[in-house]
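# this one's structure only:
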């Protein structure tokens, strides 16, 4: 199945869902019809008490659509659909080509009130599978009373997308505001608050039910859920307290997991509660103490002038904080002495204990350092010759003496070498570059890890030799090229038609692809070498990967035909490393499939095609801050930006949260990796079975999480990692728990994989493609007989249309 996508979608914070008047009978009719449709039945929450409230905004947004005469076309298979319909009365004929006879005619019919069609149009931009035409009203089970041919309820796709996005965003804000009021979470940054909010479980309690009693063992904490839910706390020597939507209670378990309840909690109405036990909390964020430390370290690094004045991005602060090592020091230990040569430049953060800072030259600087204080930042700067101290050869001297004065002390230590491993160029600490806003400048530039034979300078198509066509898609072509300036290194040149991109509303995706690729430099990710454009097309010059698609191996392209488990581990481990590299930079890939993983000349996997990538804002830096929040101001509705709502991908690999329009993040890549891992093992995808005949059936299987293995040859570790990745709920999915990508890398399935050697390309690949020369593309489909007419004679762009590509 080919890629599918909706137009780029942004939730509107000021959106007001339309309300069309309905009788009680109409409300009940539309509600029942929606509950029978998989999109709506699954798109709303699972708790019964909230379902009706959430359904109301959806039901209110349906409007009546009357079709006056029989034979009127309601939707066309030649036009992208905009509406979802429910038949109220009359009849609708589905017109198309009968595969048996090859003739155009009726291929289906809606004649029972409550039948629906067009649900896929709500999810993404697609053409209906048939023309929908009003039929003879007498053919329906119910004849319209007003003389119309048929009467329908309908909802526009933009309305549906906005309602679903608002539902998710409002829920996220309400839960995060509730969690921010929990004393034990003071200091946690928004990444951890978001994880906890997403992982809360739902529980429904009846009116008068006792949730827990004073003296009971404490094991869970709670947040009051939907509107109308009320809980009363009593006992513990305090007057009764009424709690409503968004209030948290029972939080003593967070700091005292073995404690007892100090009050009694009773539901005063039928209520929805969001609940989490301490064990689940640990699975979600890890140790609370470690999460608080990491949150504080991130904020501290951002506050230090040395770092604050740099051009570091949020993901770099996150990586730096994760590299702060813990060091135990005994009383009397001298960490370093004033005016001695700097041997190991490092920033130190005091975790506990007392440490003296002594400065003979500037006595006013002397003080006792306690928890949260820091020292050593001066050692990270270069000398007058712009050389850094320690192994870097610079002449740097300590400006103070540091001695432990308590019995013991603990410090966090961030070394210069660890800083360099993240920021790559240490001079960014002292000479921050102006942020470019998205990537390299036009023309060809040398990649840090690409092995280029020569520097080239290309300003347009005339500077390149187009040698062989070896790829063709919806928007353009891919050629093997070399530089006319005498260069011998072949590259891949991706040419995309501006007109086609605009007509398909994918110009922003092409620009985003360039911006994303300009940030990536990893051995298992395709390298962007440079870009340029002319009046008709945009051009991307990339490294050439000659070994063909991973799909060829899976389907038995001369090697296996379904891969042995050891080979599956090799390829999936390489793909995981590439995805992890992107995720650390807040990039969600969203189009993982075997066609988008190529094999290089050594047989290593390389991820390509970044048109569906999305750069998410950091959810861990700066949204909430770190000040203790006794009475925190509520988060504004617009603050939740750590999910994206644009529908895109390939149907076979879509995660449930994409199909259900719930908003998604990097978790969709772990789901797709699970699908791909399954496909490598069994040469088929997990949700496409013999009974699946169309996309709707496929989507039903995905949102229900229905899959099984076709044989008993899979190891227990293989089955376990599949279960972990193909978990419907993103918060419980392998890769989305406290350990993140480490949970995947450390899974028993990958026990035989040395990831350090893998990234250094020191492992022999299971299969190495035979490549006879630098232009050999024999491992790809042949395009010898295809021409390039699709790129020519297209309608020229207007000035305003050209502005869309101005930064390419």
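In hand now; what should we look at? The model shown is predicted, which means the values in this text are computed figures rather than measured ones.

# okay, CA-based contacts and neighbour counts for the rest of this
OK.

# what about the residue nearest to residue 75 when sequence neighbours are not counted, neighbour count?
Once flanking residues are discounted, residue 75 sits nearest to residue 132: 5.2 Å by CA to CA, 6 or more residues apart in numbering. When counting by other CA atoms under 10 Å, one arrives at 25 neighbours for residue 132.

# name the helices or strands packed onto the host helix or strand of residue 132?
Per DSSP states H and E, residue 132 falls inside strand 131-134. Judged by 3 or more CA pairs under 8 Å, 6 or more residues apart in numbering; DSSP states H and E, the packing partners of strand 131-134 are strand 73-75, strand 92-97.

# 10 Å instead, please
Counting contacts by 3 or more CA pairs under 10 Å, 6 or more residues apart in numbering; DSSP states H and E, strand 131-134 packs against strand 73-75, strand 92-97, strand 104-110, strand 150-156.

# and residue 320, which of the ones you listed is closest to it?
strand 150-156 (46.0 Å; CA to CA).

# Off-centre distance for that closest one?
Here strand 150-156 is found 34 Å from its chain centre; the criterion is CA atoms, centre = their mean, to the nearest Å.

# what angle sits between it and strand 92-97?
80 degrees (axes from the mean of the first three to the mean of the last three CA atoms, to 10 degrees).

# Strand 150-156: what's the following helix or strand?
Next along from strand 150-156, by DSSP H and E: helix 157-180.

# which is the next helix or strand following that following helix?
helix 190-199.

# Show me what counts as buried in the next helix or strand after that next one.
Using DSSP H and E, the helix or strand that follows helix 190-199 in sequence is strand 201-205. Neighbour-count burial for strand 201-205, counted by 16 or more other CA atoms under 10 Å, picks out 202, 203, 204, 205.

# Pasting the second one now:
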């Protein structure tokens, strides 16, 4: 946000002093007083109700249970800020940018610098909150504990013992929390049952024939045989006090895992799973350090197009393979070539020269250009990022290196080599000369006039008025691109990888018009040993899935959600959660998690397309299409894809619906050239930063 500053009241009567409650544990403090600053004291217990009531309006805090809310309120501390003191500076990083603030007294002005002038854009008063994103680490902590607790509950159910841990974890997200008032009947003896219950909190009485036979408390369960059949209930269970239960119905269970008897008869092959996952495991430090390296000469273009040469260092086996015109497709670990690749005496192909041409694209910390390998004349895409920028997220850099290097699928971009110079990291990828899917959408989108359905009660025979509205690409074209992404995600998920950043800009188009998933910076290998889920909040605000926003842990489910958003964008040329228009990313995310917020579809969209999008944008991940028993096949068999030739597309024999045109992205390429014309040959770097870069990227 802009800089927040406390000032005198406009009337000048007195200087306002503001008390602030801050969330101190977000930044890693170990003890309750470990991070108290000068003039800061732990928030008084009498302020806890005020803190909770202020925070309850926040998306994340309002969804936590009372125990979690109390713990957060107890972790706050108070600070007095004199009038005129700047609390948060625009563009600031570090502690102040990662904390949550609740205004206790006084006022804060929120200023934003516009055209060199500080403009007041907001005022924060008592009860106002800012810095909501800081809650995510707390939410993650509580989510991990809650999900772990549910897993423990499931482990105590004898009927579920035959299930693998992976199967049980898939069920975790499917449970629905239900609250029963004191005295209410939860299940009744003799009624047909189709739902299984686990007591999360409270107390319930079990009666048979009107006689009490048992009491149920936290972690107790009942009705589990309903997962097998709808036989009559053998007892009545009623809430003695307000009781919270986690419930799972049989239909949902079957949708996710299949019939219980079939699941019990199947044994999951752990060995096959481990072998498949091993191919994508990152190279260890020792292995990477021991691999021989070779020179890579890059004839680059500096400021104003002036040529200069960079000498980088790449792995010898990769360099030799490329110099001989090979691709090492199917290689799982970049092992040395049999033709002397692992022997420093082998001189053939022991260096590589790349000649840089036009810029193709850019990321937050990188730029991509077309390069030609001098001896073979083969063309590639070269991604370059400064080490200092990569220091902000080295784990993402290494994930991209290892995953994209081992990916061998016709719908995922392939990395052929990686290398580095003293200041930059480089990836050599497939050349995707057709731009990206956003370029295609921009070229195809148009404003149309379409009749709008009339409300009931209108006079019969009155023609529906035509209204101007945006329309994206036609559904036949969109089907080709969505199907290509389905094949890419299916491959990644089968290999234990979640992509996490699907959007049109990350779907690249080759010279023939085929689409490939690119930019694996956020991709992650999910380790089954860690419970098969991850908690990091990442992605693009309009595309992130509800489970990502809420910090409850997620897996492949987020990719199918983002596919639903992308499909909506391709067909309508707008995002599903950005209308009414808002510039506040938190408001967009509130809409994403709010089950009451409806997704509006334009009248020209087919019923089948609308249905598939709705099933992909199912807010409960366990019920989302792609996450059910049929996995990606459920999407392939959806009516929207009726008659689609999946085999032809998989074999890349299908004719792409659109060939790339230079005009699609010529303007963007010109803008790229202009924006990077002044890029320095050697980026600014301090000695401490240089030392840290050398240490962090020693194994790159």
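Yep, it's here. Remember, it's a predicted structure, so these values are computed and weren't measured experimentally.

# thinking again about what came up before, and for the strand holding residue 132 of the first structure, what's in contact with it?
67-79, 90-96, 105-110, 117-118, 148-151 (CA atoms under 10 Å, 6 or more residues apart in numbering).

# Drop anything exposed from the residues you listed.
67, 69-70, 73, 75-76, 90-96, 106, 109-110, 117-118, 148-151.

# for stretch 140-155 of the second structure, which positions count as buried?
140, 142, 143, 144, 147, 150, 151, 153, 154.

# of all those residues, which two lie farthest apart?
140 and 154 (21.0 Å).

# Now which residue in the second structure aligns to the residue nearest to residue 75 of the first structure?
Using TM-score structural alignment to pair residues, one finds that residue 132 of the first structure aligns to nothing in the second structure.

# again, but for residue 412 of the first structure
By TM-score structural alignment, residue 412 of the first structure lines up with nothing at all.

# ok, residue 412 of the first structure touching residue 300?
No. The pair residue 412 of the first structure and residue 300 fails to qualify as a contact (CA atoms under 10 Å) at a distance of 12.0 Å.

# Need the residues touching each of the two.
Common neighbours of residue 412 of the first structure and residue 300 (CA under 10 Å, 6+ apart) are 321, 349, 374.

# Select from those the one having the most neighbours.
residue 349 (25 neighbours).

# Am I right that it is in contact with residue 321?
No. Contact between residue 349 of the first structure and residue 321 fails when scored by CA under 10 Å: they sit 11.1 Å apart.

# Now do the strands in the stretch 351-500 of the second structure.
Ranges of strands in the stretch 351-500 of the second structure, per DSSP state E, counting those that start in this stretch, are 351-362, 366-373, 379-386, 415-420, 424-429, 446-451, 466-471, 497-498.

# of those, which approaches residue 550 of the second structure most closely?
Minimum separation from residue 550 of the second structure across the strands of the stretch 351-500 of the second structure (CA to CA) falls at strand 497-498, 17.7 Å.

# tell me what the next helix or strand after that closest one is packed against?
Downstream of strand 497-498 of the second structure, the first helix or strand assigned by DSSP H and E is strand 507-509. With contacts taken as 3+ CA pairs under 10 Å, 6+ apart, strand 507-509 of the second structure sits against helix 437-444, helix 475-494, strand 515-517.

# Of these, which stretch is the most buried?
Most buried of these, by mean neighbour count (mean count of other CA atoms under 10 Å): strand 515-517, with a mean of 27.

# Can you give the distance of that one from its chain's centre?
With CA atoms, centre = their mean as the basis, the mean position of strand 515-517 of the second structure lies at 18 Å from the chain mean.

# Show where that strand falls in the first structure, residue numbers please.
Against the first structure, strand 515-517 of the second structure falls on residues 605-607 (TM-score structural alignment).

# quick one: that stretch to the second structure mean distance?
Here the mean offset of stretch 605-607 of the first structure against the second structure after fitting is 0.9 Å, by mean CA distance after the TM-score superposition for the first structure.

# Specify, as a residue range, where stretch 607-625 of the second structure falls in the first structure.
Taking TM-score structural alignment, stretch 607-625 of the second structure hits residues 716-734 over in the first structure.

# Let me have the helices and strands packed on strand 507-509 of the second structure in JSON lines, extended by distance to residue 540 of the second structure.
Listed next are those as JSON lines, based on distance: least, CA to CA, whole Å:
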{"stretch": "helix 437-444", "distance to residue 540 of the second structure": "15"}
{"stretch": "helix 475-494", "distance to residue 540 of the second structure": "17"}
{"stretch": "strand 515-517", "distance to residue 540 of the second structure": "16"}
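
# which stretch among these comes nearest residue 632 of the second structure?
Per CA to CA, nearest to residue 632 of the second structure of those: helix 475-494, 6.1 Å.

# What range does the closest one cover in the first structure?
With TM-score structural alignment as the criterion, helix 475-494 of the second structure aligns to 565-584.

# from the chain's centre, how far out does the matching stretch sit?
Worked out by CA atoms, centre = their mean, stretch 565-584 of the first structure lies 16 Å from the chain centre.

# Have a look at how far, on average, that stretch is from the second structure.
Counting by mean CA distance after the TM-score superposition for the first structure, stretch 565-584 of the first structure comes out at 0.8 Å.

# how far away is the corresponding residue of the second structure for residue 519 of the first structure from residue 75 of the second structure?
Alignment note (TM-score structural alignment): residue 519 of the first structure maps to residue 406 of the second structure. Separation of residue 406 of the second structure from residue 75 of the second structure (CA to CA, to the nearest Å) stands at 44 Å.

# between the two, which one's more packed in?
Remark: of residue 406 of the second structure and residue 75, residue 406 carries more neighbours, 22 against 19, as counted by other CA under 10 Å.

# quick one: the more buried one and residue 327 touch, right?
No. In this structure, residue 406 of the second structure is not within contact of residue 327 by CA under 10 Å, at 11.9 Å.

# Between the two, which contacts overlap?
With CA under 10 Å, 6+ apart, residue 406 of the second structure and residue 327 have common neighbours 414, 415, 416.

# And those, which is closest to residue 442 of the second structure?
So of these, ranked by how close each gets to residue 442 of the second structure (CA to CA), first place is residue 414, at 25.8 Å.
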